[in-house]
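Visitor: Okay, predicted coordinates and the sequence, questions at the end:
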Amino acid sequence: MPADTVQVLAFDVYGTLLDTSSISTDIRTLLHLDQEKADQLSLLWRRYQLEYTWRLNSMGHYDPFDQVTRRSFLHAAADSRLAVDEGTADRILERYSHLSPFHDAVTALQALSKQKHLKIVVFSNGTHQMIQSALAGTQLTTIPYGIFLADTMQTYKPSTTIYKDLVAHINATPNLNDGTEVPSGNVWLVSGNPFDVTGARAAGLNAIWVDRRSSGWTDRIAPVGYDWSPTKIVQSLEDIVDIFITRA
């Protein structure tokens, strides 16, 4: 990548920097489940959490992500025939604010943040309180970054509106643009979520899909004549360093 033009890397949080499946350990302990059932509940919760955001978008409504996260957990628990009292739900939701970062997150962002032509933005469906709490206990707080959240615009990914608003935010924030206009093609979403990647691509941004399972791109949502596939595919966040940092 050219080192003389500003490139902005907009990192998704849940499923990209933080491992949403790590909550299964707390689910197992607090609900007294075996690991297999805890893993199943964790996956169902994540599915409903995302489905709720998509359904709210489609209906033209917005509700903060912490409320969406709570209700989707209760939905998943009910579908799993688990009786969860409010106190236990509170404790599980509190633990959701302390998800484990993926092993490659800190080292990759530390390396990328040292490059003058690269700017880092945290870009998430989460509320400010959720993101602050989630990152507070990690080394990610030592890395300089901007922040742009769905809560600001009151709409969720993958609405193309939020990606276009991200570009507008970057161009209105001097420390993210170095005083020059940053075109949408210089803004790169980094996400482990295919729906996020297709939303960014539909909005005219570049996108890097983090394919940690090496499963390959199988998403087929793009209509005929449209290319919403990832601009780049990596297996680790550390692979992004090789894309954006030129070594002598």
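Guide: On my side now, so go ahead. A quick note: this is a predicted structure, and the numbers were derived from the prediction, not measured. Numbers count the residues shown, from 1 in each chain.
Visitor: Every contact and neighbour count from this point should use C-alpha atoms.
Guide: Fine.
Visitor: Burial check on T246, number of neighbours?
Guide: 10 (other Cα atoms under 10 Å).
Visitor: got a list of what the closest residue to it other than its chain neighbours touches?
Guide: The spatially closest residue to T246, leaving aside those adjacent along the chain, is M1, at 7.4 Å (Cα to Cα, 6 or more residues apart in numbering). Contacts for M1 (Cα atoms under 8 Å, 6 or more residues apart in numbering) come out as 243-246.
Visitor: ChimeraX command for the buried members of these?
Guide: Here is the ChimeraX selection string for the buried members of the contacts of M1, based on 16 or more other Cα atoms under 10 Å:
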select :244,245
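Visitor: Show me where this protein has its helices.
Guide: Secondary structure of the chain (DSSP state H): helices at 24-31, 35-59, 65-79, 86-96, 105-113, 128-136, 150-153, 160-171, 174-177, 194-202, 238-244.
Visitor: tilt between the longest one and helix 24-31?
Guide: When you say that, I think you mean helix 35-59. Compare the direction of helix 35-59 with that of helix 24-31 by axes from the mean of the first three to the mean of the last three Cα atoms, to 10 degrees and you get 110 degrees.
Visitor: now helix 35-59 against helix 194-202, angle please.
Guide: Using the same axes, to 10 degrees: helix 35-59 against helix 194-202 is 30 degrees.
Visitor: Alongside the first one, take a look at this:
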Amino acid sequence: MSFDPTAVTTLTFDSYSTLVDVDAAEQALAARVDDPEPVSKLWRSRSIEYTLVSNHIDAYQTFYEMNRDALTYALDAHSVDLPDEEREEILSVYHELDVFDDVREGMQRLREAGYDLYVVSNGNPEMLDSMVDHADIDGLLEDTISADEVETFKPDAEIYRRAAARTGTPIEEMAHAAALWFDVQGAQHAGMQGIWMNRKDTPWEPFDGEPSLTVGTIHDIADELDA
């Protein structure tokens, strides 16, 4: 469906890869791993895969724990032997990820235009608290909404319905912005408009329709809503 800016009263944003850059996690590996890039990519992909599988086998644990298991697998798969203390230091980078350059000013534009802004994320509350603090966006958000509240991960419709209930907004008046394609699709199937944050200029997945809107930055969202 095409994007309808007149229907939007509340905007929600994913966190990782949308507001903060998970690729920065590679830097935490660089001092300890000879070739950090493939380890970092496997760590991230396994973390996402674990959340998707857990939705179907009733194996919920917090996203931080999922990340720990994924990091363990990525290190083992590349024959990297690190003590537990160093593994925890690498894992803790998720509390201090770099915020994308457009986030603060883009969100400020949306706030000034009268939109309520929320984060809806797989991250557990402690991760989201540290992300918001490190990104310095607390004053721009109404609140954060975690998958931990419903103990299920994206793209399950329950987390988006939870977001609608928590914000007190009819779900059809919400637009959700995310960098991950399945998050956009999950939001749309739950009844929201889906905004794909295509930060890496990659093609859309040829599966189950198009996003309501595709943008490169949060400023693009503000421009679309102003049009």
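Guide: Yes, it's here. No experiment lies behind these values; they were computed from the predicted model shown.
Visitor: before we move on, the earlier item: give me whichever of the helices of the first structure is most buried.
Guide: helix 194-202 (a mean of 23; mean count of other Cα atoms under 10 Å).
Visitor: what span of the second structure lines up against it?
Guide: Under TM-score structural alignment, the counterpart of helix 194-202 of the first structure in the second structure spans residues 181-189.
Visitor: likewise stretch 153-168 of the first structure?
Guide: Using TM-score structural alignment, stretch 153-168 of the first structure pairs with 150-165 in the second structure.
Visitor: can you list the residues that contact the matching stretch?
Guide: Looking at what lies outside stretch 150-165 of the second structure - Cα under 8 Å, 6+ apart - the contacts are 51-52, 54-55, 60-61, 120, 122, 145-147, 170-171, 174, 182-183, 185-187, 189-190.
Visitor: now for the helices of the first structure, which one comes closest to D219 of the first structure?
Guide: helix 194-202 (7.1 Å; Cα to Cα).
Visitor: who are the neighbours in contact with F244 of the first structure?
Guide: So F244 of the first structure contacts 1, 112 (Cα under 8 Å, 6+ apart).
Visitor: got the angle for the lengthiest strand in the first structure vs helix 65-79?
Guide: Secondary structure of the first structure read by DSSP state E shows that its longest strand is strand 118-124. Strand 118-124 of the first structure and helix 65-79 are oriented at 50 degrees to each other (the same axes, to 10 degrees).
Visitor: tilt between strand 118-124 of the first structure and helix 128-136?
Guide: Computed by the same axes, to 10 degrees, the angle between strand 118-124 of the first structure and helix 128-136 is 120 degrees.
Visitor: and strand 118-124 of the first structure, what does it pack onto?
Guide: Other helices and strands packing on strand 118-124 of the first structure, by 3 or more Cα pairs under 8 Å, 6 or more residues apart in numbering; DSSP states H and E, are strand 7-11, helix 105-113, strand 146-149, helix 174-177.
Visitor: among those, which is nearest A136 of the first structure?
Guide: helix 105-113 (13.0 Å).
Visitor: Find me the equivalent region of the closest one in the second structure.
Guide: Structural correspondence for helix 105-113 of the first structure: residues 103-111 of the second structure, per TM-score structural alignment.
Visitor: try stretch 54-72 of the first structure
Guide: Using TM-score structural alignment, stretch 54-72 of the first structure pairs with 52-70 in the second structure.
Visitor: How about residues contacting the matching stretch?
Guide: Taking Cα under 8 Å, 6+ apart as the rule, stretch 52-70 of the second structure contacts 42-44, 46-47, 50-51, 91, 122-124, 127, 148, 151-156.
Visitor: let's see it at 10 Å
Guide: For stretch 52-70 of the second structure, the surrounding residues in contact (Cα atoms under 10 Å, 6 or more residues apart in numbering) are 40, 42-51, 71-74, 76, 87-88, 90-92, 94, 121-127, 146-148, 151-156.
Visitor: tell me the contacts of V8 of the first structure?
Guide: V8 of the first structure neighbours (Cα under 10 Å, 6+ apart): 117-121, 146, 167, 170, 176-177, 182-189.
Visitor: Return the distance of A150 of the first structure relative to T142 of the first structure.
Guide: The gap separating A150 of the first structure from T142 of the first structure is 23 Å, by Cα to Cα, to the nearest Å.
Visitor: Next: L237 of the first structure.
Guide: 17 Å.
Visitor: The two: which has the busier surroundings?
Guide: Taking other Cα under 10 Å, L237 of the first structure and T142 do not tie; L237 has more neighbours (26 against 12).
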